[in-house]
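Trainee: I would like to see how this sequence folds:
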Amino acid sequence: MTIRVVVADDQELVRSGFALILDLQDDIEVVAEVGDGAAAVAAVRELRPDVALLDIRMPVLDGIEACRAIAAQSACRTVMLTTFDSDEYVYEALHAGASGFLLKDVRRDDLVHAVRVVAAGESLLAPSVARRLIEEYTAVTARSAAGAGAAGAGAAGAGAVSGERLEVLTARERETLLHLGRGLSNAEIALAMVVSEHTVKTHVGNVLAKLGLRDRIQAVICAYETGLIAAGAGGGSAVPPSRE
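Mentor: Modelled structure (predicted):
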């Protein structure tokens, strides 16, 4: 099965370079190259690709708004591209529906791998981008707490909400969500929980389905938003390890 891709970047050399790398693969076909977000949305609507590579900063319509429109109008999955790993729009882009986030200096093999992973329904974050996501969420949480003027009451309220939302999960599924929030792969989760990768896949699927999450990226966000992992706590949690 051929993976159909739209590449959107306002820098022609970058756009053409990514397209050339992808077109050289037997299982990938670049169906359109465009220079702005509005053209990307139109290309996705007309050509129905599997994946759209979107520069996060583009004229006419930026990558975030293009991503949001694509997610609302189609089943096409998006990978956001940026020049800097300190891009302040990482958190917003993931909330808009992005399934992956890569730096533009990504190695060609990693770019191809990312397209294949996202097309298969998974999600992917460059490690430095994952750190940025956590830092951004921590900053947002701190600003919200300061604005509320009552940090203690706010924390208690957040805990109650998270408890209610996560009640649908079993203890093992909560532990799986914790590891997802820390950015662990299925193989790493299997080692941490002392179970098979097949069992981990089952747990991950249950977590996503029960919480209404699209992919692992949303699971990372959920782990922080619900308080399962405390912002700024370095991935700590009160969930104890257990054996199956």
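Trainee: from here on, contacts and neighbour counts on C-alpha atoms
Mentor: OK.
Trainee: quick one, what contacts the residue positioned nearest the centre of the chain?
Mentor: Among the residues of the chain, the one closest to the centroid is residue 217, at 3.4 Å (C-alpha atoms, centre = their mean). Listed by C-alpha atoms under 8 Å, 6 or more residues apart in numbering, the contact partners of residue 217 are 94, 99, 100, 123, 124, 125.
Trainee: from residue 165, how far out is it?
Mentor: 18 Å (C-alpha to C-alpha, to the nearest Å).
Trainee: what of residue 137?
Mentor: From residue 137 to residue 165 the distance is 19 Å (C-alpha to C-alpha).
Trainee: more neighbours: these two, which one.
Mentor: A count of neighbours by other C-alpha atoms under 10 Å puts residue 137 above the other of residue 137 and residue 165, at 19 against 14.
Trainee: would you mind measuring from that one to residue 88?
Mentor: In terms of C-alpha to C-alpha, residue 137 sits 11 Å off from residue 88.
Trainee: what ranges do the helices span in the chain?
Mentor: All helices of the chain, identified by DSSP state H, fall at 12-23, 37-47, 63-73, 90-95, 108-119, 127-148, 151-166, 171-181, 186-193, 197-211, 216-225.
Trainee: to compare against the first, here's another:
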Amino acid sequence: MTESVTPPAIPHHILIVEDHPEVCQTLRADSRIAFPGCHILTAETLQKAQTLCAHSTFDLILLDIGLPDGEGTEVLRKPGVPEQTTVVVTTLFDDDEHLFEALRLGALGYLLKDDTGTDMVEALQGILAGRPPLSPSIAKRILQSFAPKPTQHMLSPREEEVLILISRGYSAREAAQALAVSAHTVADYVKSVYRKLHINNRAEATAEAMRRGLLR
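Mentor: Reported below is the predicted structural model:
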């Protein structure tokens, strides 16, 4: 006789940690479609998120990484959130460093903010079926992590875009406008690009972009 498996409970209390009002509103709408009747609180800073987590228990947390006052993954560090809380990262960062750090700290899902509408709703509803919410590109990246690594560090598509823009002379603010993200987010991408490529300034970034054939 097959033993029945109890499906995960429907999330009734949800915390959305997101500093961009429009993105927060979209995630709120997606959450209400995925889990009708849920109660939602929001936090636009790391400090507010940590305060809410210290005084309330949530079934589900949708967690942005790039917050104005720090890394959203700090929420996952001890004392952090209870084990029964499902934490799903919702972010623009699609690089290995952010992905695997979040999973190592206990995140049970990783969704890119580009996955709006039906894709995001279906990913969230997958929690009820015991499916970890993962964007397709993120699931592929996890699988690729088990493959032999090339000797050269690879940039994510977004990091390549940032490299191209700064190589063309864009300021952080101009790059942020071109990519429709915050200057803070662009600064994080620039740091990641510089670290991966072992470069220290815009001139070296331009030379690297030309070597990779990214500039025409």
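Trainee: quick one: TM-score?
Mentor: TM-score for the superposed chains, counting by TM-score structural alignment, normalised by the length of structure 2: 0.55, backed by 143 aligned residues with a C-alpha RMSD of 3.1 Å.
Trainee: trace the residue nearest to the centre of structure 1 over to structure 2, please.
Mentor: Using TM-score structural alignment, residue 217 of structure 1 lacks an equivalent in structure 2.
Trainee: could you measure residue 217 of structure 1 against residue 39 of structure 1, distance?
Mentor: 26 Å.
Trainee: same question, residue 96 of structure 1
Mentor: 18 Å.
Trainee: these two touch, right, residue 27 of structure 1 and residue 1?
Mentor: Yes. The pair residue 27 of structure 1 / residue 1 is scored as a contact, 6.6 Å apart, by C-alpha atoms under 8 Å.
Trainee: more neighbours: which of these two?
Mentor: Taking neighbours as other C-alpha under 10 Å, residue 27 of structure 1 and residue 1 compare with residue 27 leading, 12 against 6.
Trainee: what residue of structure 2 takes the place of residue 98 of structure 1?
Mentor: Per TM-score structural alignment, residue 98 of structure 1 is aligned with residue 107.
Trainee: what's the neighbour count on that match?
Mentor: 22.
Trainee: swap in residue 86 of structure 1?
Mentor: Residue 86 of structure 1, neighbours per other C-alpha under 10 Å, totals 15.
Trainee: now residue 15 of structure 2
Mentor: Applying other C-alpha under 10 Å, I find that residue 15 of structure 2 has 23 neighbouring residues.
Trainee: just give me the match in structure 1 for it.
Mentor: So, by TM-score structural alignment, residue 15 of structure 2 is matched to residue 6.
Trainee: list the contacts for that match?
Mentor: So residue 6 of structure 1 contacts 30, 31, 32, 33, 34, 40, 43, 44, 49, 51, 52, 53 (C-alpha under 8 Å, 6+ apart).
Trainee: distance of it relative to residue 14 of structure 1?
Mentor: Counting by C-alpha to C-alpha - residue 6 of structure 1 and residue 14 of structure 1 are separated by 13 Å.
Trainee: ok, residue 158 of structure 1 next?
Mentor: For residue 158 of structure 1 relative to residue 14 of structure 1 (C-alpha to C-alpha), the value is 43 Å.
Trainee: neighbour count winner among those two?
Mentor: residue 14 (16 against 13).
Trainee: if we can go back for a sec, out of the contacts of residue 6 of structure 1, who's nearest residue 62 of structure 1?
Mentor: residue 40 (10.0 Å; C-alpha to C-alpha).
Trainee: from residue 188 of structure 1, how far out is the match of residue 15 of structure 2?
Mentor: 32 Å.
Trainee: and for residue 125 of structure 1?
Mentor: Counting by C-alpha to C-alpha, the gap from residue 125 of structure 1 to residue 188 of structure 1 is 16 Å.
Trainee: and what of residue 164 of structure 1?
Mentor: The value you get for residue 164 of structure 1 to residue 188 of structure 1, if C-alpha to C-alpha is used, is 28 Å.
Trainee: and for residue 95 of structure 1?
Mentor: Residue 95 of structure 1 is 25 Å from residue 188 of structure 1, by C-alpha to C-alpha.
Trainee: could you do residue 87 of structure 1 as well?
Mentor: Counting by C-alpha to C-alpha, the gap from residue 87 of structure 1 to residue 188 of structure 1 is 28 Å.
Trainee: isn't residue 20 of structure 2 right up against residue 44?
Mentor: Yes. Taking C-alpha under 8 Å as the definition, residue 20 of structure 2 is a contact partner of residue 44 at 7.4 Å.
Trainee: can you tell me the closest non-neighbouring residue to residue 23 of structure 1?
Mentor: Closest residue to residue 23 of structure 1 apart from its sequence neighbours, by C-alpha to C-alpha, 6 or more residues apart in numbering: residue 29 at 5.3 Å.
Trainee: what do we get in structure 2 for the one you found?
Mentor: By TM-score structural alignment, residue 29 of structure 1 lines up with residue 38.
Trainee: quick one: contacts for residue 44 of structure 2?
Mentor: 17, 18, 19, 20, 67.
Trainee: counterpart of the last one over in structure 1?
Mentor: Residue 67 of structure 2 is assigned residue 58 in structure 1 as its aligned equivalent, the criterion being TM-score structural alignment.
Trainee: kind regards, and thank you for your time.
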